[in-house]
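K.L.:
would you be able to build a 3D model of this:
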Amino acid sequence: MITIHYQAINLNEKLSKFNNLWSPKVIGEMNNYQFKLIKIAGDFEWHSHQDTDKVFITLEGEMIIDFRDGQVKISKGEMFILPKGIEMKPSSEKECHIMLVEPRSVNNDGTESELTAANDTWI
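P.N.:
So this is what the prediction gives:
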């Protein structure tokens, strides 16, 4: 029998539980998809996710995603769906809070590098 907890997830409360940048934290799952919170600032590396699309929802601040042929700004209250396989370089001038929606097994940089965050870290 599955136990259901009838309690809303408070995004601000979850965000207050960590300070490290570029390290997604899982706050929920649905149909093998995870909802993750992440804090970013500065530049990340160029990378792509070959096997899955990604959803970025900006909760606070503004993020920029550079592509080899363009750029998108995602401001507070906006979302962007990135198709799989497109090379990108996310960044933010000031600290920005984002919700990611992606399959359970996806890591933050699409590969294994010194910037790879621990996967499946719940808060």
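K.L.:
going forward, measure contacts between C-alpha atoms and count neighbours the same way
P.N.:
OK.
K.L.:
okay, strands next: where are they in this structure?
P.N.:
Applying DSSP state E to the chain gives strands spanning 25-30, 33-43, 54-60, 62-67, 70-75, 79-82, 89-103.
K.L.:
the residue nearest the centre of the chain and residue 76, how far apart?
P.N.:
The C-alpha lying nearest the average C-alpha coordinate of the chain belongs to residue 100 (C-alpha atoms, centre = their mean; 3.5 Å). Residue 100 is 14 Å from residue 76, where distance means C-alpha to C-alpha, to the nearest Å.
K.L.:
please provide the structure for the following sequence as well, for comparison with the first:
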Amino acid sequence: MSPAPINLAQKLSTFHEHYQPRTVGQFNGHDLMVVKAKGPFNWHRHDETDDFFLVLSGRLRILLRDGEVALGPGDLYVVPKGVEHCPVADEEAHILLIEPQGTPNTGDPATAAARVLI
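P.N.:
Just a heads-up that it's a prediction; the model follows:
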């Protein structure tokens, strides 16, 4: 049986919550996730892994303690591990995230969103 392609727009249409990533697939020990962003997230860092963002639609700003990165559709940015950052979307943005399986989205397992597979 051949696997079906993953349609990211269709997956994004199945939920409305912001900053609640949904896992749409896995590869090499990593989760492929989509998330809807709107407003500011919280300042956080990932001590064990880089943080990959690919903007599918909308605009996303990633605030850093020493500046800001502005992303639009098709732009990607990797926040290096250990760097504190805060994603902000002034209007709703749709993002593809790639992280090692089990990485807490807040950098802290106690405050992280539960992983949801769709």
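K.L.:
give me the common contacts of residue 100 and residue 76 of structure 1.
P.N.:
Any residue near both residue 100 of structure 1 and residue 76 by C-alpha atoms under 8 Å, 6 or more residues apart in numbering counts here, and that gives residue 57.
K.L.:
that older thread, format the strands of structure 1 as CSV; extra columns: distance to residue 6 of structure 1.
P.N.:
Converted to CSV, the strands of structure 1 look like this (distance: least, C-alpha to C-alpha, whole Å):
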stretch, distance to residue 6 of structure 1
strand 25-30, 13
strand 33-43, 17
strand 54-60, 23
strand 62-67, 32
strand 70-75, 31
strand 79-82, 27
strand 89-103, 21
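K.L.:
of the ones you listed, which is nearest residue 123 of structure 1?
P.N.:
Taking C-alpha to C-alpha, strand 25-30 is the member of those nearest to residue 123 of structure 1, at 6.1 Å.
K.L.:
what range in structure 2 does the closest one sit on?
P.N.:
The aligned range for strand 25-30 of structure 1 in structure 2 is 22-27, by TM-score structural alignment.
K.L.:
now stretch 51-58 of structure 1
P.N.:
Here stretch 51-58 of structure 1 aligns to structure 2 at residues 48-55, judged by TM-score structural alignment.
K.L.:
if you count neighbours, what's buried in that stretch?
P.N.:
Within stretch 48-55 of structure 2, the residues scored as buried using 16 or more other C-alpha atoms under 10 Å are 49, 50, 51, 53, 54, 55.
K.L.:
who touches the fourth one in this structure?
P.N.:
Okay, so that is residue 53 of structure 2. 76, 77, 78, 95, 96, 97, 98.
K.L.:
same question, the first one
P.N.:
With C-alpha under 8 Å, 6+ apart as the criterion, the residues that contact residue 49 of structure 2 are 80, 81, 82, 99, 100.
K.L.:
check the gap between the first one and residue 38 of structure 2 for me.
P.N.:
Spelled out, it's residue 80 of structure 2. 23 Å.
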